[in-house]
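Asks: have a look at this prediction, sequence included:
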Amino acid sequence: MNVTIDKNSGYCFGVEFAIQMAEDELEEVQELYCLGDIVHNSMEVQRLYNKGLRIIDREQLQELRDCKVLIRAHGEPPETYQTALENNLELIDASCPVVLKLQNRVKHAYDNVKTQNGQIVLYGQQGHAEVIGLAGQTRNEAIVVTTEEDLDQLDYTRPITLFSQTTKSTKGFYKMKELIEERVAAARNSGMETFNLDANDSICRQVSNREPQLDKFAQLHDVVIFVSGKKSSNGKALYAVCQRVNPNSYFVENAQELDMAWFKDAASVGICGATSTPMWLMQEVADAIQAQRHPVAE
């Protein structure tokens, strides 16, 4: 049995950049605060905790004074920066450049549509760190939609500008765009005055390109082990790709969750993961399989 780690899996550059910034700072200080999990992977969070990275929430941020706080790749809303000014906090800003660019686009669009009584709609996961940062650019007036039922919140007689969380599925975004256009058309056919949808595909291409790559990888192996934190939105989307093309796909957070019965009669096993999955963790999973089955590793 051959065990192969997908060379296209692992950290995107935004996550890798944030973790490197954290490790660089921790070489200078014994303890560094981070607003929220630096990455949606509990194993990596624990590794960095052992180095001195302390995770805090927004309530705890209000209590901090005169110290350093890391802003993770997901980005933050404007009020976080205001709190930093008021509390004399030094922000180590590791916001992903792709997310920062999208925040600027959302703010610019919000300023424009306000003059037309328009709506900013964000296709994403309610409560996700990136979505909180994006909604903050609209004074939290943006409407977050995840499912078709969420579209009932929209007023189809007012202008609609649609953006996507950068880590959402491309297929999901275009399906949501289609559903909104159908509702706009229905309102128009009923005699209402409507506006054309302004849809912006703001999904990170480093993320979206992994879908076709993973599709091919999953087809090459008898069994696929997808390694990811359960909190990862990107992990859920990419695991769905594996399941769609290979029913023998299994989701694990670490090697302890492996079931060796999965590999019975398997000649080839593929190990892959999310943009928040460290390569060292995928290697641990591969090593655990090898230790039990004595395969030839590639």
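Replies: Ah, there it is. Residues are numbered from 1 along each chain as shown.
Asks: every contact and neighbour count from this point should use C-alpha atoms.
Replies: Noted.
Asks: what's in contact with the helix or strand Met21 falls within?
Replies: In this assignment (DSSP states H and E), Met21 forms part of helix 13-26. With contact meaning C-alpha atoms under 8 Å, 6 or more residues apart in numbering, helix 13-26 is reached by 32, 38-39, 48, 51-53, 70, 72-73, 92, 94-98, 275-276.
Asks: try it again at 10 Å.
Replies: 10-11, 29, 31-34, 38-40, 44-45, 48, 51-53, 68-74, 92-99, 206, 275-278 (C-alpha atoms under 10 Å, 6 or more residues apart in numbering).
Asks: ok, second structure coming up, stack it against the first:
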Amino acid sequence: MSYNLTVTIDKDSGFCFGVVYAIEMAEDILDHEDYLYCLGDIVHNDEEVRRLTDKGLRIIDHEQLKSLRNEKVLVRAHGEAPSTYELALKNELILIDASCPVVLKLQNRIKNSHDEGEPILIFGKHGHAEVIGLQGQTDGQAIVFQDLSELDNVDLPSSFTLYSQTTKSTDKFYHIKDQLLSRGYEVKANDTICRQVSNRYGDLEKFVVNFDKIIFVSGKKSSNGKVLYDVCKKYNDNAYFISNVEEIDFSWFNPNDRVGICGATSTPMWLMEQVKAFLLHH
């Protein structure tokens, strides 16, 4: 059966500048060298990681980092805690720092708050690379929560500074701030959400209403992928989340459907192109 689909890729989707910067840095080095270590997945997208590991990128974790000596190691856009830089000095590692400027600015603000003795709360995903780097600025003293309910049984100080992981939803951040204020806390809130992510909410909202079906392409580990998919789903009920073409199910479509393809800030354009080609050839 031929579906005769019309398929359009959202021109505003694809890598944010932090990811572009990290990947270009890795590719520049791999053009001249056989391999390059990278601390953690360079981007939360398995397909793109595979493309780069084929070129010689070697993904390692913090445990493996400890046993390296005299090697080059890429710090990805998500940033790292101070302890990583200390270890690199000790083990004579050259760090190629591709930390995103938005994340670095936030790390700096959190460090200054902490140095001034302010209690700190971070709205972010537990165990997420960026959040570990942020919490590291406070010697692990900041309270991290991804849901307000987590704070119900916590003895919080009467006043504190609230920060957010850069890829969280702005609406949720302000809702959390209001809730904490209504509970009688004195909250100094720093909206540190990346505008490259939050501007996409509005862009996606306008994009997804024009189609019968939406295919949202993102890695399962992507934080902003989850946030942006929720935006799609809110404005177009027929939105489907996939990580690669194998996950496409043609029972989603009717003949002559108009299909829109969009993705996270960690979704490569080539992957969305691949999804488009796959849909058009069926």
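Replies: Happy to help now that I have it. Here the structure is a predicted model, which is why all the values come from computation and not from measurement.
Asks: before we move on, back to that, so which of the contacts of helix 13-26 of structure 1 sit within strands?
Replies: Among the contacts of helix 13-26 of structure 1, the residues falling in strands (DSSP state E) are Leu32, Tyr33, Cys34, Leu53, Lys68, Val69, Leu70, Ile71, Ile92, Asp93.
Asks: hmm, Tyr185 of structure 2 is touching Ile176, no?
Replies: No - counting by C-alpha atoms under 10 Å, Ile176 is not a contact partner of Tyr185 of structure 2; they are 11.7 Å apart.
Asks: helices along structure 1, start to end?
Replies: 13-26, 42-49, 58-63, 78-86, 97-114, 129-136, 170-189, 205-208, 210-219, 233-245, 279-293 (DSSP state H).
Asks: could you identify which of those helices is most buried?
Replies: Each of the helices of structure 1 was scored by mean neighbour count; the highest is helix 129-136, a mean of 23, by mean count of other C-alpha atoms under 10 Å.
Asks: dump the residue contacts of the closest residue to Ser218 of structure 2 other than its chain neighbours.
Replies: Excluding the flanking residues, the one nearest Ser218 of structure 2 by C-alpha to C-alpha, 6 or more residues apart in numbering is Ser243, at 5.1 Å. By C-alpha under 10 Å, 6+ apart, the contact set of Ser243 of structure 2 is 45-47, 215-220, 263, 267, 271-272, 275.
Asks: hmm, back to that, redo the helices of structure 1 as TSV? Include distance to Ile143 of structure 1.
Replies: Output for these, formatted as TSV (distance: least, C-alpha to C-alpha, whole Å):
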stretch	distance to Ile143 of structure 1
helix 13-26	26
helix 42-49	30
helix 58-63	22
helix 78-86	18
helix 97-114	12
helix 129-136	8
helix 170-189	13
helix 205-208	23
helix 210-219	27
helix 233-245	19
helix 279-293	36
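Asks: go through those and name the closest to Ala267 of structure 1.
Replies: helix 279-293 (10.8 Å; C-alpha to C-alpha).
Asks: and the angle for the closest one with helix 42-49?
Replies: 120 degrees (axes from the mean of the first three to the mean of the last three C-alpha atoms, to 10 degrees).
Asks: show me what helix 279-293 of structure 1 packs onto, helices and strands only.
Replies: If contacts are counted by 3 or more C-alpha pairs under 10 Å, 6 or more residues apart in numbering; DSSP states H and E, helix 279-293 of structure 1 sits against strand 2-5, helix 42-49, strand 223-227, strand 268-273, strand 296-297.
Asks: same list, those, but as TSV with distance to Ala18 of structure 1 please.
Replies: Listed next are these as TSV, based on distance: least, C-alpha to C-alpha, whole Å:
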stretch	distance to Ala18 of structure 1
strand 2-5	23
helix 42-49	12
strand 223-227	20
strand 268-273	18
strand 296-297	31
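Asks: quick one: closest of these to Thr161 of structure 1.
Replies: strand 268-273 (32.3 Å).
Asks: so the closest one corresponds to what in structure 2?
Replies: Per the alignment by TM-score structural alignment, strand 268-273 of structure 1 matches residues 258-263 in structure 2.
Asks: how big's the offset between the matching stretch and structure 1?
Replies: Superposing on structure 1 and averaging over aligned pairs (mean C-alpha distance after the TM-score superposition for structure 1), stretch 258-263 of structure 2 comes out at 0.3 Å.
Asks: show me which pair in the ones in strands among the contacts of helix 13-26 of structure 1 is furthest apart.
Replies: Leu53 and Asp93 (14.8 Å).
Asks: compare those two (neighbour count), which wins?
Replies: Leu53 (25 against 15; other C-alpha atoms under 10 Å).
Asks: that one contacts Glu31, doesn't it?
Replies: Yes - here Leu53 of structure 1 reaches Glu31: they are 5.9 Å apart, a contact under C-alpha under 10 Å.
Asks: centre of the chain to stretch 265-275 of structure 1, how far?
Replies: Put simply, stretch 265-275 of structure 1 sits 22 Å off its chain's centre (C-alpha atoms, centre = their mean, to the nearest Å).
Asks: which one of the contacts of Ser243 of structure 2 is nearest Ser149 of structure 2?
Replies: Distances from Ser149 of structure 2 to those, taken by C-alpha to C-alpha, are shortest for Lys220, at 24.1 Å.
Asks: can you count the residues close to the aligned residue in structure 1 for that closest one?
Replies: For Lys220 of structure 2, the aligned position in structure 1 is Lys230, judged by TM-score structural alignment. For Lys230 of structure 1, the neighbour count with other C-alpha under 10 Å is 15.
Asks: contact partners for Lys230 of structure 1?
Replies: Going by C-alpha under 10 Å, 6+ apart, Lys230 of structure 1 touches His40, Asn41, Ser42, Lys236, Phe251, Val252, Glu253.
Asks: what does the first one align to in structure 2?
Replies: Going back to what we said before, that points to His40 of structure 1. Counting by TM-score structural alignment, the partner of His40 of structure 1 is His44.
Asks: quick one, what contacts that match?
Replies: 19, 218-225, 264-267.
Asks: so what does Ala239 of structure 2 match up with in structure 1?
Replies: By TM-score structural alignment, Ala239 of structure 2 lines up with Ser249.
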